[in-house]
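In: Quick one: sequence plus predicted model below, questions after.
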Amino acid sequence: MKNIVTLCLLCIIFITACAEKKLETFGDASVSIFEDVHLHFDMAFKENPAKGNDGILRLDAGRVIVKKVKLPTYQKQAKATINLTLTSNGDPWDKSGSMFIIPKTSNLTLVDFETGKFDLTTLNETYPVVSTYQKDSILHEPNVELLRFMTPFGVGYFTNDERVKSRKPVYIPHWESDVKWSQDITHLLPLLEDEIYVGVFIDTWTKEGYKLTATLNFEESNIPNHSKKKQTVVPLVNTAKYASGQRLYDEFSRSDLEVNFDMPETFKNAKLYYITTGHGGHAKGDEFVKKENKISLDGKEIKAFIPWRDDCSSFRRFNPTSATWKASEFYDDVDDCEKIASSDLSRSNWCPGSDILPEIIPLNNLSKGKHTLTISIPEAQTAKQGEDNYWMVSAYIIYDNE
């Protein structure tokens, strides 16, 4: 009898202990970041980037919008998805775009640069916000991209315009009314909690600009005691033009981009996420010519590839204002009657209307201490009068903590 009582007590203790370990649930959640927001260029924002009633900061003369949002903090594993819907509000061109977050660990951010809290010129750097900057107690970490995208030509605003009817190819049923992108960003969950700044950049130069809606969706695991994976995200570099005091990045034509970083612990199951797109709208610019990207870590090449998209014609329905020409101007042995649109042309890792997926490069286990990431695009061209050439690249490392 005594043994039975003892056994029962042990069972109660075990059940109680299991109950105590049960993780708190938060449930699925959808967080609205921006809702039908008008992003456009206006020099009035240069003088007054302050928040309006919508809580949005408009930086770089309105081409960057930033908002602080409150996100759920999960104890159980969750899936995170970023969703962005965009329409033209009168801008007929294809433009580079980026949705990003400002790391909370960075105590110097583009918000400080734009609102006058910190003078970029004191850094004595041509591109001061591209990579990690540490001086005394000041730490700047580059923005981490949630989504790289390219706006299509005039989607939505010009969809029913009489002037574009004749441009519609017979193989598409209609021009689309908007473009939608969705990407799984669960790997960035360590950054997606509590209050954070979320922003969008579009390289527009018109007062018409674009309208966009963005949400972050979370789906919590329904598996009991499915603990959240413990990981760390290390921001390394981001050459997108978020700050008004920064030029489009054409430095690859002159030198490699080196980023030094110091890790306080040994990496476990580390991966490098690398996003790259080439730009330059003239005929032989970096947008339209294949250029090899080389990535090295501590002097050893870990990835070399040519970022390229040759499926751009599949996005034709999103591009009502794309210019068209005789296909014979681009290809040999093509009938003179056949036409090709600008949006159909192959490009350096993007199409008008596409999003861009990161290259994921396994790094396995890396030792504690100092490391150097080197990015090289040896045939990149210099920007010059009338011929922009630049590369938007960003990279961050993710590793397991256990």
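Out: Yep, it's here.

In: going forward, measure contacts and count neighbours with C-alpha atoms only.
Out: Fine.

In: Residue 119 contacts residue 113, correct?
Out: Yes: with contact defined as Cα atoms under 8 Å, residue 119 counts as touching residue 113 (6.1 Å).

In: burial count for the nearest residue to residue 84 once chain neighbours are set aside?
Out: Using Cα to Cα, 6 or more residues apart in numbering and skipping the chain neighbours, the partner closest in space to residue 84 is residue 214 (4.4 Å). Look at residue 214: counted by other Cα atoms under 10 Å, it has 22 neighbours.

In: Give me the next element, helix or strand, following the host helix or strand of residue 68.
Out: Residue 68 is part of strand 64-71 when elements are defined by DSSP states H and E. Scanning forward in sequence from strand 64-71 by DSSP H and E, the next helix or strand is strand 78-88.

In: Mind listing residues that contact that following strand?
Out: 146-147, 151, 154-158, 177-186, 189, 209-221, 228 (Cα atoms under 8 Å, 6 or more residues apart in numbering).

In: Kindly report the same for stretch 178-186.
Out: Identification of contacts with stretch 178-186 by Cα under 8 Å, 6+ apart yields 78-88, 146-147, 152, 155-156, 318, 353-355.

In: What sits closest to residue 272 if chain neighbours are left out?
Out: Using Cα to Cα, 6+ apart and skipping residues adjacent in sequence, the residue nearest residue 272 is residue 397, 4.5 Å away.

In: Could you tell me how far the one you found is located from residue 260?
Out: Going from residue 397 to residue 260 by Cα to Cα, to the nearest Å gives 13 Å.

In: And for residue 120?
Out: Applying Cα to Cα, the value for residue 120 to residue 260 is 21 Å.

In: Likewise for residue 388?
Out: According to Cα to Cα, residue 388 stands 28 Å off from residue 260.

In: Looking at the two now, which is surrounded by more residues?
Out: Neighbour count, other Cα under 10 Å: between residue 388 and residue 260, residue 388 has more, with 19 against 15.

In: how much space is there between the residue nearest to the more buried one when sequence neighbours are not counted and residue 156?
Out: In space, and not counting its chain neighbours, residue 388 is closest to residue 280: 4.8 Å by Cα to Cα, 6+ apart. Separation of residue 280 from residue 156 (Cα to Cα): 25 Å.

In: and the comparison structure, right after this:
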Amino acid sequence: MKLHYLLAVILICFIKEDLAAQIQFQSTPETYRIRYASFNNGKPSNRGSNILVYTNANQTLLTNEKDYSGAGSFPLEMTLIDRSNLAQQMITLLSEDASIATTDTASIKSQHFQYLDDTKTILGFACKKAKTIVNSNTIEFWYTQALPVKGAPTALGQDLGLVLEMVRNGNAALVAQEVKKVFDPLPAYFKSIHPKQLDLLSYKDEIWRSRFQSIPLFKDQIINFSKEDTTAPPEVMRFANGTIVVRKIKFPELDRAKNIFIELKEQSNGDAYDRTGTVFLIPTEKQQSFLDGLKNGVNQLPVYENGNGKKYQGVVSTANFDPAIELMRFFTPFGIKGYNHIELKGKDWHEVVPYRQDISDFASVLSGNEIYIGVFIGNYDKGGHKITAEITLHPGGRDAPKKVIPLFNTLNIMEMAGQEYATMFDQSAGLVVNFELKEPAKNAVLRYTTTGHGGWGNGDEFVPKENTVLLDNKVVFKMVPWREDCGSYRLFNPASGNFSSGLSSSDLSRSNWCPGTVTNPYIIQLGDLPAGKHTIQVKIPQGEREGKSFSAWNVSGAILAD
């Protein structure tokens, strides 16, 4: 069935009732088929399929061997060029019952070339050389005028002659392997299709989106400090006075080699300040879960204590509880969009801040499961913030770990519902997590995210502090997490305070975060871990309290292993 639809797309092309200017590929006694192979640095490339070009005095059709034979996979893209006006008609089969089309009359006509004196022979044909530059890439063309047809393996160079070789940047080449005269390449069983006509930009966007799967999480969702919110759809649960939103999402079965990304976009809806944000996943396999605390109060969560008199709720793994798994930590800028009315000369504020992170390591947790995924932005503002978030699933990529073992997450996601700040690092022992592996963990790593907080001059937000991680009393990680590039994001921060020094608050270096950025995790190699009991310890020389001001460290960690 796919072959029938594909061949219809390639050569039957357009239907009269759908398109005013129908063009159908008409084979003539002077139609030639050219087959091109790919080479990298002079060696055959295994990427893709050999390109096929059918061309005559009137038309040129671009396809490839896999698609022509029906062995290609969706989306299947084809191009038909009308030589009378060099217009391209592009058709793509998105699935067996969905196709789109567009027309481009400008790109071929706008091409410019430098004609060179070099010559060589390809497949017995004398060829001349031309070159052009596209997006900083130098493209060289070897073309012959010994045949009564023109054409090329891409839209570039279609009007030079018959291009038999294209070379990009001196190393990537498409080289003709065969030039053969054919009369009727159309199989008798071709069937017609009815492509939906789109403008060129929409056409390209639909093709791009068809290459991956999107799982929407939240759309224009308000995260604010308010018990009431009539804007949240029924599937969105709000907690901690609206500063947390959670959805239950059903994921398809995932190939372990999927690339998985999370993307979130944020705008101020009233809050002018930089705030801690996190996208998190709630494990529910054990007797208790973080969801119990969200629904029934923070005191329902198991407590961690280290001798400083504080009770830290729901931050470490126990036999009956797993903390929230952090997928992405982000920080809002100072008032993007909501405060763009603040004018400074030479500052054209951005409208939205995008955050995007690879979360492929969590494929084994997501695959085929119903998952609770939430977003938190700490704020006490009734307007708060507006977010849109989605997860995208892409083919390819490296194998993901088979095991995800959440160990700790001290970010107080329920801050606005009374969860304690992560001040446990005021003790020399810091954070100590005991855990047991029921079976060995091969090639184990600790995915460790850390940011320091305390927003005054001596607070740990602005003071570099060494983080030390120990596994079974042996140091496996020691470094100072610090960001010195915060000034790069000034245009995200219209409400950032400006100082007499000429700096803005958003310019200042911080303990592993900047207003308007994602904080990347550290991947700490642990090696092969035997079954049995183990201990992870995190030590940070937390700054001392100054009056009502105090420092805290938000650290999260999960072991990933085969």
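Out: Happy to help now that I have it. Everything quoted here is computed from the prediction, not taken from an experiment.

In: Residue 119 and residue 113 of structure 1: which is more packed in?
Out: residue 113 (18 against 12).

In: Surely the more buried one is in a helix?
Out: Yes: using DSSP: H, G, I helix; E, B strand; the rest coil, the assignment for residue 113 of structure 1 is a helix.

In: so what corresponds to it in structure 2?
Out: Under the alignment (TM-score structural alignment), residue 113 of structure 1 pairs with residue 293 of structure 2.

In: what's the spacing between the alignment partner in structure 2 of residue 57 of structure 1 and residue 327 of structure 2?
Out: Under the alignment by TM-score structural alignment, residue 57 of structure 1 pairs with residue 237 in structure 2. Distance, residue 237 of structure 2 to residue 327 of structure 2, using Cα to Cα: 19 Å.

In: Could you pull up the contacting residues of residue 271 of structure 1?
Out: Going by Cα under 8 Å, 6+ apart, residue 271 of structure 1 touches 360-364, 397-399.

In: Is it possible to mark the buried ones in those residues?
Out: Buried subset of the contacts of residue 271 of structure 1 (neighbour count, 16 or more other Cα atoms under 10 Å): 363, 397-399.

In: counterpart of the strand or helix carrying residue 535 of structure 2 in structure 1, which residues?
Out: For residue 535 of structure 2, the host element (DSSP H and E) is strand 532-539. The aligned range for strand 532-539 of structure 2 in structure 1 is 369-376, by TM-score structural alignment.

In: Pull out the buried positions in the matching stretch.
Out: Neighbour counts using 16+ other Cα under 10 Å place 371, 373-376 of stretch 369-376 of structure 1 among the buried residues.

In: circling back: wait, the match of residue 113 of structure 1 sits on residue 313?
Out: No: using Cα under 8 Å, residue 293 of structure 2 makes no contact with residue 313, being 9.0 Å away.

In: For the residue nearest to residue 388 of structure 1, grab the count of nearby residues.
Out: Counted by other Cα under 10 Å, the residues lying close to residue 280 of structure 1 total 21.

In: What residues does it make contact with?
Out: Applying Cα under 8 Å, 6+ apart, the residues near residue 280 of structure 1 are 286-288, 387-390.

In: ditto for residue 524 of structure 2
Out: 445-448, 476-477 are the contacts of residue 524 of structure 2 under Cα under 8 Å, 6+ apart.

In: if we go to 6 Å?
Out: Listed by Cα atoms under 6 Å, 6 or more residues apart in numbering, the contact partners of residue 524 of structure 2 are 445-446.

In: For it, which three-state class applies?
Out: Residue 524 of structure 2 is classified as strand under three-state DSSP.

In: Quick one, which of the contacts of stretch 178-186 of structure 1 are buried?
Out: By 16+ other Cα under 10 Å, these give 78-88, 146-147, 152, 155-156, 318, 353-355 as buried.

In: related to what we said a few turns ago, what's the strand holding residue 68 of structure 1 packed up against?
Out: strand 56-59, strand 194-202 (3 or more Cα pairs under 6 Å, 6 or more residues apart in numbering; DSSP states H and E).

In: give me that answer again for 8 Å
Out: In terms of contacts (3 or more Cα pairs under 8 Å, 6 or more residues apart in numbering; DSSP states H and E), strand 64-71 of structure 1 is packed against strand 29-39, strand 56-59, strand 194-202.

In: I'd like the ones you listed as TSV, with distance to residue 8 of structure 1 appended.
Out: Supplementary listing: these in TSV, determined by distance: least, Cα to Cα, whole Å:
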stretch	distance to residue 8 of structure 1
strand 29-39	41
strand 56-59	60
strand 194-202	43
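
In: Quick check: which of those is nearest to residue 19 of structure 1?
Out: Closest approach to residue 19 of structure 1 among those (Cα to Cα): strand 29-39, 24.8 Å.

In: how far off strand 194-202 does the closest one point, in degrees?
Out: Strand 29-39 of structure 1 runs at 40 degrees relative to strand 194-202, counting by axes from the mean of the first three to the mean of the last three Cα atoms, to 10 degrees.

In: got the residue ranges for the helices in the stretch 101-250 of structure 1?
Out: Counting by DSSP state H, counting those that start in this stretch, one finds helices in the stretch 101-250 of structure 1 at the ranges 110-114.

In: ranges for the strands of it?
Out: Remark: strands assigned in the stretch 101-250 of structure 1 by DSSP state E, counting those that start in this stretch are 133-135, 138-140, 144-150, 179-184, 194-202, 210-220, 231-238.

In: ok, and what's touching the third one?
Out: Meaning strand 144-150 of structure 1. Strand 144-150 of structure 1 has contacts (Cα under 8 Å, 6+ apart) with 82, 94-103, 183, 185, 235, 238, 275, 350-357, 394-396.

In: In strands, which of these appear?
Out: Among the contacts of strand 144-150 of structure 1, the residues falling in strands (DSSP state E) are 82, 96-102, 183, 235, 238, 275, 355-356, 394-396.

In: Quick one, which of the residues you listed are buried?
Out: Neighbour-count burial (16+ other Cα under 10 Å) applied to these gives 82, 96-102, 235, 238, 275, 355-356, 394-396.

In: Just the closest of these to residue 292 of structure 1, please.
Out: When those are compared for distance to residue 292 of structure 1 (Cα to Cα), residue 275 wins out at 13.6 Å.

In: That closest one matches what in structure 2?
Out: So, by TM-score structural alignment, residue 275 of structure 1 is matched to residue 449.

In: Would you mind confirming that its match is in contact with residue 518?
Out: No: with contact defined as Cα under 8 Å, residue 449 of structure 2 does not reach residue 518; the gap is 10.7 Å.

In: ok now do the match of residue 57 of structure 1, which residues does it touch?
Out: 245-247.
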